[in-house]
Each structure stands twice: as structure tokens, then as C-alpha cells.
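> Give the three-dimensional model of this entry:
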Amino acid sequence: MKPIGLGLILAVLLGVSAYAQERGPVTNLPVPRFVSMKASEGNVRRGPSLTHRIDWVFKRRDMPLEITAEYGHWRRVRDRDGAGGWVHYSLLSGVRTVLVEREMLDLHVRPDDDAQVSARLEMGVIARLNECTLKWCQLSAGGYKGWAHKADLWGVKPDELRD
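Sure thing, here's the model as predicted:
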């Protein structure tokens, strides 16, 4: 009988699929994964080369995007609405951001609904992603920092933990 590794046991117990997560053929990083727009403008192409047609242009620096595929220097990405295509890797950053999906999202001083509210963020605000627990993420935006419910954010996986 073959021994079972600790990683597999933890993945099964936590219901996490990270153990068997697919890896990108170019970077060997997990796919899908979240990144952000490094540039303030980036062409989104129909395929992974400069010869492919530009379908549209992303025009929001720091916007969170999900990488769904890799090919050479190109990454297939999608935004919160599912719109996407291929962008050159030089337009992307590993800095993690999230998009606020709730109107007037409370940022708490601690990950607790009863904790003091330090700020409120409007729907559509892009915030820097810091720590995450199972249900909460610490964000910073506009000089404010606090904890928000993970379910009210796009750009972080529901089971993702960050230190």
C-alpha cells in the first residue's frame, strides 16, 4: 500500500483543490490565478500574438484579472464580468488587488462584524489585497486599511488564505 502524503490529507480534509491544481506550462504557477493590470492601458487580443486582432483595451490600472491560460509571453485573462482575451505578460503584475462588489462595503478594524468601521468603500473600488482568513480579507485603499467580508470581493478565491 502506497503512503498518503500530508498535503493530500490536508486537501481532502479542507475540501481544497489546490493539491491537484493545474500548473501553467510557462511559469509553473497555478492556473487559474489572480493578478492585476500593471499598465494603465493594455490591448486584449483574440489570440496569443501581435498578429491577432485587438478585441478591446483594458483601461484601468491595478484592475484584478484572472489568468486562465499561458502561451509563451502571453496570458489569457478574464475580468470580473467574464470578458477577456490574451494580453502580453509585461502588462500584468503579481500584486494582488480586488474589486469591491458591494455598495458601501464596511472596512472593520478587526475581522469581526462587531468591530469598529474604519472606512466604507463604494462598489467598483479597487483595493490592495493583504491578509485573508477563511471569511475575511484585509484591504487597503485610499489611505485606509481594514477587514472586509471575502464574499463581497472579486479577485480572491473563496478558499484562499493569505498571511
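> only C-alpha atoms for contact and neighbour calcs from this point on.
Noted.
> residues in contact with the closest residue to Trp74 other than its chain neighbours?
Distance criterion Cα to Cα, 6 or more residues apart in numbering; nearest residue to Trp74, sequence neighbours excluded, is His88 at 4.6 Å. Counting by Cα atoms under 8 Å, 6 or more residues apart in numbering, His88 makes contact with Pro48, His73, Trp74, Arg75.
> Which ones among these map onto strands?
Under the assignment DSSP state E, the contacts of His88 contribute Trp74, Arg75 to strands.
> Of the contacts of His88 - the most surrounded one?
Counting neighbours by other Cα atoms under 10 Å, the top entry in the contacts of His88 is Arg75, with 25 neighbours.
> Before we compare anything, build this one as well:
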Amino acid sequence: MIRLALLTFSAGACALIAPAALAQDAELPYWASIDAEEAYLRRGAGEQFPIDWVYTREGLPVRVVRLIQGWRYVEEPDGTMGWMYEGLLSRRRTAIVTGEGIVAMRADPADSAPLRWNLEPGVIGELGDCAEGWCELDVDGHKGWVEQSRLWGAGEP
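Here you go, the predicted structure:
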């Protein structure tokens, strides 16, 4: 009887723990974006740790490289790394224009395609499909193709 009770308790405990464990099993690294008007990057995985940076750019792409109990260790475009609460992040893919000088946003994925807009470094847009060195980017409804080499947040994390 005691053995049956222990088996029942063990099975019940596993059923409760399994969903939480699966939530921590995301394939790493992966891309995410800041999904809050204000997000804190901390030195450790918890509110008791000091804040190193306060981000006010909703949509900024980040690369998630580790996870611990509701916290994500992220890298942002300039290489800064720290811990961010998971509720401040979205799996929505965005990208930021990097490099020196402006980059062309084209109507099609080719250097010869008509120019739609010029984008400055630091512009953030929602990322679409990428193929053959080009990515679709939507910057506040302005859509076009940008060279993938000028985007941080595109490609494999």
C-alpha cells in the first residue's frame, strides 16, 4: 500500500514538473526581440541583481544564449550581454541595420532592383524571409529587401 502511494505521488509530481522543464528546453541559441517600452538588463538572473542597462527600444533584436527559471541571458547588437526577464521578450523576429553608412532597401532581392529607401545604421524592422544574401524587412510599413550582411538579427543565431 505504501509502495502504491509513493508511485502515485511520484507520477503526480512528474506530471507537474514536466511542463516547467519543457519550457526551459528551448533550442539555444535563438533570436528574440524586446517586447516592452522599458526593459532591464541585469548582472544576474533575478530582480535582486543590479541593472546594467535600461532599454527603451521596443523591437530591438537580441540573441538568447542561456535560460534559467524565467530569465534569459541575452546578447544585444553591440555585444553587451546580461540577464533579462522572459516576460520582456518576444519570439517576433526583428533585425537592426549595422555597419557604416546607409544601406539600400530594394524592391526585390538584387542589387539591380529599384531602390525603395535608404536606411541608416540603427534602423529596426520586422524580419521576413531571407534567401541568397537578402532579407525582407518591414520598417513601419515600408517593405523591401536588404543585404543580409548589413542586418543583425538575421540568419542563424
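> Present the contacts of His88 of the first structure as JSON lines; the columns should include distance to Phe58 of the first structure.
Shown next, in JSON lines, are these (distance: Cα to Cα, whole Å):
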{"residue": "Pro48", "distance to Phe58 of the first structure": "16"}
{"residue": "His73", "distance to Phe58 of the first structure": "18"}
{"residue": "Trp74", "distance to Phe58 of the first structure": "15"}
{"residue": "Arg75", "distance to Phe58 of the first structure": "14"}
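> Which of the contacts of His88 of the first structure sits closest to Thr97 of the first structure?
Closest approach between these and Thr97 of the first structure, by Cα to Cα: Arg75, at 17.6 Å.
> any idea what Ala69 of the first structure aligns with in the second structure?
Aligned counterpart of Ala69 of the first structure in the second structure: Arg66 (TM-score structural alignment).
> Name the residues of the helix or strand harbouring that match that come out as buried.
Here Arg66 of the second structure, judged by DSSP states H and E, is contained in strand 61-68. Within strand 61-68 of the second structure, the residues scored as buried using 16 or more other Cα atoms under 10 Å are Pro61, Val62, Arg63, Val64, Val65, Arg66, Leu67.
> what ranges do the strands span in the second structure?
30-34, 39-42, 51-55, 61-68, 71-75, 81-85, 89-90, 94-97, 103-106, 115-119, 124-131, 134-139, 142-147, 151-152.
> The fourth one vs the first structure, average distance?
Yep, that's strand 61-68 of the second structure we're talking about. Here the mean offset of strand 61-68 of the second structure against the first structure after fitting is 0.5 Å, by mean Cα distance after the TM-score superposition for the first structure.
> Strand 30-34 and that strand, what's the angle between them?
On the basis of axes from the mean of the first three to the mean of the last three Cα atoms, to 10 degrees, strand 61-68 of the second structure is oriented at 110 degrees to strand 30-34.
> Looking at the contacts of His88 of the first structure, spot the one nearest Trp154 of the first structure.
For the contacts of His88 of the first structure, the nearest to Trp154 of the first structure is Arg75 (19.2 Å; Cα to Cα).
> so how far is Ile67 of the first structure from the closest one?
6 Å (Cα to Cα, to the nearest Å).
> For Ala23 of the second structure, grab the count of nearby residues.
Residues near Ala23 of the second structure, counting by other Cα under 10 Å: 11.
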